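Colleague: Okay, sequence plus prediction incoming.
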Amino acid sequence: MNKKLLLTCLFAIAVRTAFSQTAFTPGSLSVLRVGDGTATLGTAALPVFIDEYSTSGKLIRSIALPTAFAGKNKRLTLDGNTPSVSSFEGLLSLSQDAKKLSLAGYDAAVGTDAVVASESDQTNRVIGVIDGAGNVNTATALNIYSKTYIGSAVTDGNNVWVAGGSANIYSTTIGSTDATSIIGRSGRSIRIFKNQLYVSQSSGLVGPLVTIGTGLPTSAPQTAVAVPGITINGTSPTGREFFFADINPNIPGYDVLYIANTGITDGITKYSLIDGSWVANGTVKGQYTGLTATVSGNEVTVYGIKYGATSSELFKITDNTGHNGSISALTRSVLAKTGANTVFRGLSLSPQKP
């Protein structure tokens, strides 16, 4: 076999290996990491990884998102540390059936300067979808959110909803190059709970967490409705990832809600549903981006990402205060920290194979 043919075969094997991974460990955590430790966290595009951790903080493996074209897969990179932007990006969402993990980024080469300010017709915004077997799909490339950030995406298995920095929330499908604006409102974390689309928002005065339409809408016009009882802390909402839990058997549906906020006085705030309205149950102060949780009886283990422009932490909080119990006195237990020139952003339970 001549050298050129050998190199071609080795490259094909490497591409196939890179984007067809082994299955995620049941019950593990998926953390989005920006940076590989070599380049400074600045305004340039950096490589993105999904780090799989055990719930005790052991690193199981890392999945690299593409930094070069591979078949239909596009590149997916993220900003390193653009002020007032980086905490909006790299948020994660798990599909309702827990089979697919979604994220969003830029079809830009590593090192592309000022990637957030790029024109989206030249630098498409890309949706990444990773299934429970570890297969990565970055074929969804969209001309949206020009000159601003793309924050997050969520899928129901085929349809995808996307939130970002301009006044539009979009609907599309996996592999598409077109997207439909369903409402004129910017957003940060976008997730699905019990067949309802929710988004933490950064525009408007409706509230820090809103429903978008009824169910899972794919066409315009839709209406944003505030989750009842939750007011904006300060002058603007700072909500990032959020999680609903059902711990009180006497209340139908979800009755506890946790929201991660980057405003330090907002912290991680817990709410409980009382007579149809959400009532605040205290705050663990700090700046946070990622959040997910597991529920066992009336105990909730909250996992989160403590935000930092150049460093961050994966941690857990054990909330055994139950429905309508305050979390203000609870403390964080750090599970992992980032190294030099790397930062965590989003957090989710890992996708699982059927």
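Modeller: Arrived safely, thanks for sending. Everything numeric here is computed off the predicted structure, so don't read it as measured data.
Colleague: contacts, neighbours, all on C-alpha from now
Modeller: OK.
Colleague: Can you verify C9 is assigned to a helix?
Modeller: Yes. C9: assigned to a helix according to DSSP: H, G, I helix; E, B strand; the rest coil.
Colleague: contacting residues around it?
Modeller: For C9, no contacting residues are found, by CA atoms under 8 Å, 6 or more residues apart in numbering.
Colleague: roughly how far apart are it and V15?
Modeller: 10 Å (CA to CA, to the nearest Å).
Colleague: R16 belongs to a helix, doesn't it?
Modeller: Yes. Counting by three-state DSSP, R16 falls inside a helix.
Colleague: Is there a neighbour count for it? I'd like the number.
Modeller: 13 (other CA atoms under 10 Å).
Colleague: same question, Q196
Modeller: Q196 has 15 nearby residues by other CA under 10 Å.
Colleague: Compute the number of surrounding residues for L209.
Modeller: Neighbours around L209, by other CA under 10 Å: 30.
Colleague: Surely it and L197 touch.
Modeller: No. If you go by CA atoms under 8 Å, L209 and L197 don't touch, sitting 10.7 Å apart.
Colleague: gap between the two ends of stretch 268-288?
Modeller: 7 Å.
Colleague: Can you mark which positions in it are buried?
Modeller: 268-273, 278-288 (16 or more other CA atoms under 10 Å).
Colleague: Keep only those of the residues you listed that are in strands.
Modeller: 268-273, 278-284, 288 (DSSP state E).
Colleague: a markdown table for the residues you listed, including distance to L314?
Modeller: Below are those laid out as a markdown table (distance: CA to CA, whole Å):
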| residue | distance to L314 |
| --- | --- |
| I268 | 14 |
| T269 | 17 |
| K270 | 19 |
| Y271 | 22 |
| S272 | 25 |
| L273 | 28 |
| W278 | 27 |
| V279 | 27 |
| A280 | 24 |
| N281 | 23 |
| G282 | 21 |
| T283 | 18 |
| V284 | 15 |
| Y288 | 10 |
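Colleague: ok, second structure coming up, stack it against the first:
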Amino acid sequence: MKEYMGNLKKIKFSVLDLVPVAEGSTPRQSIKKSVALAQYAESLGFERFWISEHHNMESLVSSATPILIGQVAEATKTIRVGSGGIMLPNHAPLIVAEQFGTLETLYPGRIDLGLGRAPGTDQQTAQALRRNRSETVHDFPKDIGELQTYFAKENSNAAVRAIPGEGLDIPLYLLGSSTFSAQLAGLKGLPYAFASHFAPTHLHDALRLYHQNFEPSKQCGAPYTIACVNVIAAETDEKARHLETSLQQLALGIIRNTRKPLPPPVKSMDGLWHEMEKVQIQKMMYYSFVGSRETVEKELSAFLKATQVNEIMVVSHIYDHEDRLKSYEIVGSLFNG
């Protein structure tokens, strides 16, 4: 256990927040809770607080991601704040450069720009977001290059410029749940974050391909990897497993396409899901670490040993706000205790 503790203390821990709406809560209350979570994460020593872009989901209110990042950055002092991520195909690169240039101008040295190529929503909503833009897999690398151009000092004589944004040091991160973005991040010399919290299948292949393809860049001289995982920690294993039923119900709504606000925990999932649904959800949530401090410590340490990632990003779908804060407190004690 001492060896495990030493390993966990050597890496960075961060937070991914989807700004969930708990059943019986309002969007305004949910945003305030996320801001409070960011403040608490800062006090615990977490490295960064990322917010993900999602649309047309009554269970999440993170659609206007840059605005929420600004709210969190304004309410905190030292923790890095950013996107996990901005779904770049939904936006013109110039708009993203201007928005994050403005954020970096207001909160210098604290803004991260994580980029994904998924729509963050269903196809019909994606079409409404993109209007007449038709994105293919080949457009994502091009859009990243365009974004990097807008941030470059050398773009100062161009006909189209990002102001503010030009010349600012805003680190880019590529996000992914498959091997495509892993290879692309390696070739571009950018840090890579894998969404193992909901898409565990290709984690190890993606990390391997990232390292194999990595070419040093101005931003990143050596490979840097982040793995996002679900963590639900509590005083006992039994309580943590009880809290986990909220996440399981949320996942059930995803596979049934009946998405609703995060429900309170239940005594048992028996009778709520069919056996095949149970298997599917367990597979989807494979990298979920649920239990007491000792249980989570042991399992996270084994995960770190197996992946050798540089940073673990934690997402916690917990119905009660105080229970969610307690879970992050327990995680914080693993790397900062």
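Modeller: Thanks, I have the structure now. Computed from a prediction, not measured in an experiment: that's the story for all the values here.
Colleague: Got a TM-score for the two of them?
Modeller: The TM-score (TM-score structural alignment, normalised by the length of structure 2) is 0.30; 197 aligned residues with a CA RMSD of 7.7 Å.
Colleague: For the ones in strands among the buried residues of stretch 268-288 of structure 1, which two are the farthest from each other?
Modeller: The span of these, defined through CA to CA, is set by L273 and Y288 at 22.8 Å.
Colleague: which among the ones in strands among the buried residues of stretch 268-288 of structure 1 gets closest to K3 of structure 1?
Modeller: Y288 (50.5 Å).
Colleague: Wait, the closest one touches I305, no?
Modeller: Yes. In this structure Y288 of structure 1 lies within contact range of I305 using CA under 8 Å: 5.7 Å.
Colleague: need the strands for the stretch 101-250 of structure 2, in chain order.
Modeller: 111-116, 172-176, 192-194, 225-233 (DSSP state E, counting those that start in this stretch).
Colleague: What is the shortest one packed up against?
Modeller: The contact analysis (3 or more CA pairs under 8 Å, 6 or more residues apart in numbering; DSSP states H and E) places strand 192-194 of structure 2 against strand 172-176, helix 179-188, helix 203-213, strand 225-233.
Colleague: Now do the helices in the stretch 51-200 of structure 2.
Modeller: Secondary structure of the stretch 51-200 of structure 2 (DSSP state H, counting those that start in this stretch): helices located at 65-75, 93-106, 123-130, 139-151, 179-188.
Colleague: In terms of secondary structure, what does the first one contact?
Modeller: In this structure, helix 65-75 of structure 2 makes packing contacts with helix 27-44, strand 48-51, strand 80-87, helix 93-106, judged by 3+ CA pairs under 8 Å, 6+ apart.
Colleague: Looking at those, which is nearest to A233 of structure 2?
Modeller: helix 27-44 (14.7 Å).
Colleague: element containing T295 of structure 2?
Modeller: T295 of structure 2 is part of helix 293-307 when elements are defined by DSSP states H and E.
Colleague: Going by neighbour count, list what's buried in that helix.
Modeller: Counting neighbours by 16+ other CA under 10 Å, the buried set in helix 293-307 of structure 2 is R293, T295, V296, E297, E299, L300, S301, F303, L304, T307.
Colleague: How much space separates the closest residue to the second one other than its chain neighbours from K2 of structure 2?
Modeller: I take that to be T295 of structure 2. Distances taken as CA to CA, 6 or more residues apart in numbering place D237 nearest to T295 of structure 2, at 7.4 Å, with adjacent residues excluded. Distance from D237 of structure 2 to K2 of structure 2, counting by CA to CA: 21 Å.
Colleague: more crowded one of these two?
Modeller: D237 (18 against 6).
Colleague: Same list, the helices of the stretch 51-200 of structure 2, but as JSON lines with distance to W50 of structure 2 please.
Modeller: Shown next, in JSON lines, are these (distance: least, CA to CA, whole Å):
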{"stretch": "helix 65-75", "distance to W50 of structure 2": "8"}
{"stretch": "helix 93-106", "distance to W50 of structure 2": "13"}
{"stretch": "helix 123-130", "distance to W50 of structure 2": "22"}
{"stretch": "helix 139-151", "distance to W50 of structure 2": "19"}
{"stretch": "helix 179-188", "distance to W50 of structure 2": "19"}
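Colleague: and the ones you listed, which is most packed in?
Modeller: When these are scored by mean count of other CA atoms under 10 Å, the highest mean neighbour count falls to helix 179-188 (a mean of 22).
Colleague: and the angle from it to strand 172-176?
Modeller: With axes from the mean of the first three to the mean of the last three CA atoms, to 10 degrees applied, the angle from helix 179-188 of structure 2 to strand 172-176 works out at 160 degrees.
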